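**Q** starting from these lines, generate the structure:
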Amino acid sequence: MRQGQCNLRVNDKVEVIAGKDKGRVGKILRVERDKNRVFVERINIVKKHQKPTDASQSGQIIEREAGIHLSNVMLVCPECAETVRIGKQILDDGTKVRICKKCKATIESAK
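**A** Reported below is the predicted structural model:
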């Protein structure tokens, strides 16, 4: 996969297809196109140990999402509710849209 090439967008529903969270479904929070990574809600949680910033504050352990490589997630089609590959199609008015390769439905990001 070329750097920066990504068919996934924020708020898309994806399923993890490889790794420790395989089979789990979540919503994309952030996409880092330069690193080919996505951050999915409540998936690939890591613990970050944070030092206190001053004497009155105590240290803490923060849980947050870590990135997952694009090749390890697959889009869940909102129409057929299956993991699908994404195609692109140009409509009659000239706009380019993403389509589901299984059911041929257009995919809009849930806002």
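
**Q** can we go C-alpha only for contacts and neighbour counts from here?
**A** OK.

**Q** pretty sure I62 is touching I45, no?
**A** No: the criterion here is C-alpha atoms under 8 Å, and I62 misses it with I45 at 9.9 Å.

**Q** these two - which one has more neighbours?
**A** Relative neighbour count places I45 above the other of I62 and I45, with 16 against 11, counting by other C-alpha atoms under 10 Å.

**Q** what's near enough to touch that one?
**A** Residues near I45 by C-alpha atoms under 8 Å, 6 or more residues apart in numbering: E63, R64, E65, A66.

**Q** filter those residues down to the buried ones and hand me the PyMOL line.
**A** Paste this into PyMOL to select the buried members of those, with burial taken from 16 or more other C-alpha atoms under 10 Å:
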select buried, resi 65+66
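
**Q** which ones among the contacts of I45 are found in strands?
**A** If you go by DSSP state E, the contacts of I45 have E63, R64, E65 in strands.

**Q** for V73, which residues are in contact?
**A** Contacts for V73 (C-alpha under 8 Å, 6+ apart) come out as V14, E15, V16, I17, A18.

**Q** here is a second sequence; please produce its structure as well for comparison:
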Amino acid sequence: MRIKTGDTVKVITGAYKGTIGKVTKAFPKEDKVIVEGVNMVKKHMRPTQQDPEGGIIEKEAKIHVSNVMLYDEKAKVASRIRMEEKDGKKVRVYKKTGAEVK
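**A** A predicted model of the protein is given here:
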């Protein structure tokens, strides 16, 4: 999986198509990520000592990594990436622009 926590991605399919957001958490074993503001679900919370009110909260759910694409903020375009070797280290590079992923 080539998408990591902190990357900016664009949703390419589904109800949130076209949405751009940051990856808050990545789950490589499941090939899923959590993107801020995408795939919002309502969760019913039981009252606890920390939250005596309980109630219904909205939070982001996981989305499959095949439904998102890395987004180059400078060029304002979503792109695939490739791996290149620079100074003996592997780096991720956008295919469309050739810029290195930050």
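
**Q** and the counterpart of E58 of structure 2 in structure 1, how far is that from Q50 of structure 1?
**A** In structure 1, E58 of structure 2 lines up with E63, judged by TM-score structural alignment. Going from E63 of structure 1 to Q50 of structure 1 by C-alpha to C-alpha, to the nearest Å gives 11 Å.

**Q** for T83 of structure 1, same thing?
**A** Using C-alpha to C-alpha, T83 of structure 1 is found at 37 Å from Q50 of structure 1.

**Q** quick one: which of these two has more around it?
**A** Per other C-alpha under 10 Å, whichever of T83 of structure 1 and Q50 has more neighbours is T83, with 19 against 11.

**Q** quick check, that one in contact with K101.
**A** No: contact criterion C-alpha under 8 Å: T83 of structure 1 and K101 do not qualify, at 10.1 Å.

**Q** returning to what we had before: using JSON lines, please lay out the contacts of I45 of structure 1 together with distance to I90 of structure 1.
**A** Formatted as JSON lines, the contacts of I45 of structure 1 follow (distance: C-alpha to C-alpha, whole Å):
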{"residue": "E63", "distance to I90 of structure 1": "42"}
{"residue": "R64", "distance to I90 of structure 1": "38"}
{"residue": "E65", "distance to I90 of structure 1": "35"}
{"residue": "A66", "distance to I90 of structure 1": "34"}
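
**Q** in structure 1, which strand is the longest?
**A** strand 25-32.

**Q** onto which residues of structure 2 does the next helix or strand after that strand map?
**A** As assigned by DSSP states H and E, the chain's next helix or strand after strand 25-32 of structure 1 is strand 37-40. Aligned by TM-score structural alignment, strand 37-40 of structure 1 falls on residues 32-35 of structure 2.

**Q** what about M74 of structure 1, how many neighbours?
**A** Neighbour tally, M74 of structure 1, other C-alpha under 10 Å: 21.

**Q** check which helix or strand the alignment partner in structure 2 of it maps to.
**A** Aligned by TM-score structural alignment, M74 of structure 1 pairs with M69 of structure 2. Assigned by DSSP H and E, M69 of structure 2 falls within strand 68-72.

**Q** how about the most centrally placed residue in structure 2, what does it touch?
**A** Closest residue to the average C-alpha location of structure 2: V23 at 3.2 Å, with C-alpha atoms, centre = their mean. Contact analysis of V23 of structure 2 by C-alpha under 8 Å, 6+ apart lists K4, T5, G6, D7, T8, V9, V33, I34, V35, E36.
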